[in-house]
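Visitor: what follows is a predicted structure for the sequence shown.
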Amino acid sequence: MDEFNYKASAELFPSRRYAKTQQTRYRRFATAAEAIRYLIEDLPSSGRAGSFLEVEEKRFEGEAIRALYDAAAYPLGRRKIAA
């Protein structure tokens, strides 16, 4: 993956199915790192499925988001989470 800017702003577009059942809506984050942490650590896997991030006009979803979270360059601390 090319160099990713974790400091760039990010937009979260939740899956339509999850958004309808959980009242989760579009969210904007000051940094991509915060958005990634929210998706991985705070949303259940059912909420992540079909959701995507847009960062610097690029779209990231599924395994791409997980790879950004697991990358050595990820700047925030990680919580232990269930798979």
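Guide: Cool, got the structure.

Visitor: can we go C-alpha only for contacts and neighbour counts from here?
Guide: Noted.

Visitor: wait, doesn't R79 sit right on Y38?
Guide: No: using CA atoms under 8 Å, R79 makes no contact with Y38, being 11.0 Å away.

Visitor: and the end-to-end length of stretch 35-55?
Guide: In stretch 35-55, first residue to last residue: 10 Å (CA to CA, to the nearest Å).

Visitor: without its sequence neighbours, what residue ends up closest to I81?
Guide: Here the nearest residue to I81 in space, its sequence neighbours aside, is E41; by CA to CA, 6 or more residues apart in numbering that works out to 6.4 Å.

Visitor: put this next to the first one:
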Amino acid sequence: MTRFDYLGGAGLYAGKSKAGISGPRYRRFETAAEALRFAVEDMPNSQQRGSMLEIDEARFDQNQIRALYDAPGYPLSRRLA
């Protein structure tokens, strides 16, 4: 994966929940790292599917979100499973 700026601001669009329960569909984060953490650790699995991270003009789907979170360069501590 190419170099990624985890410190820039990011927007996160949550996927639709199958259960019909949904929170905010869009949320803005101070850093991409915080958005990635929220998407992987706090967002329900049903909303992870179809979610999208947007940074400037670049968009990342749920698979790319997970890959960026799992990458060695991810700057925040990860929640232990």
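Guide: All right, it came through fine. None of the values given here were measured: they were computed from a predicted structure.

Visitor: about what we covered before: who's more crowded, R79 and Y38 of structure 1?
Guide: The neighbour count for R79 of structure 1 versus Y38, taken as other CA atoms under 10 Å, is higher for Y38 (13 against 9).

Visitor: next, R59 of structure 1: secondary structure please.
Guide: Reduced to three states with DSSP: H, G, I helix; E, B strand; the rest coil, the structure at R59 of structure 1 is strand.

Visitor: for it, the count of nearby residues, please.
Guide: Per other CA under 10 Å, the neighbour tally for R59 of structure 1 reads 14.

Visitor: where's L36 of structure 2, which helix or strand?
Guide: Per DSSP states H and E, L36 of structure 2 falls inside helix 32-37.

Visitor: let me fix that: L53 of structure 1
Guide: Secondary structure assignment for L53 of structure 1, by DSSP H and E: strand 52-55.

Visitor: pull the distance from that strand to the chain's centre.
Guide: 7 Å (CA atoms, centre = their mean, to the nearest Å).

Visitor: wasn't the residue nearest to I81 of structure 1 part of a helix?
Guide: Yes: under three-state DSSP, E41 of structure 1 falls within a helix.

Visitor: touching, it and G77? I think so.
Guide: No: counting by CA under 8 Å, E41 of structure 1 sits too far from G77 to count as a contact (11.1 Å).

Visitor: what about the two, which has more around it?
Guide: E41 (17 against 7).
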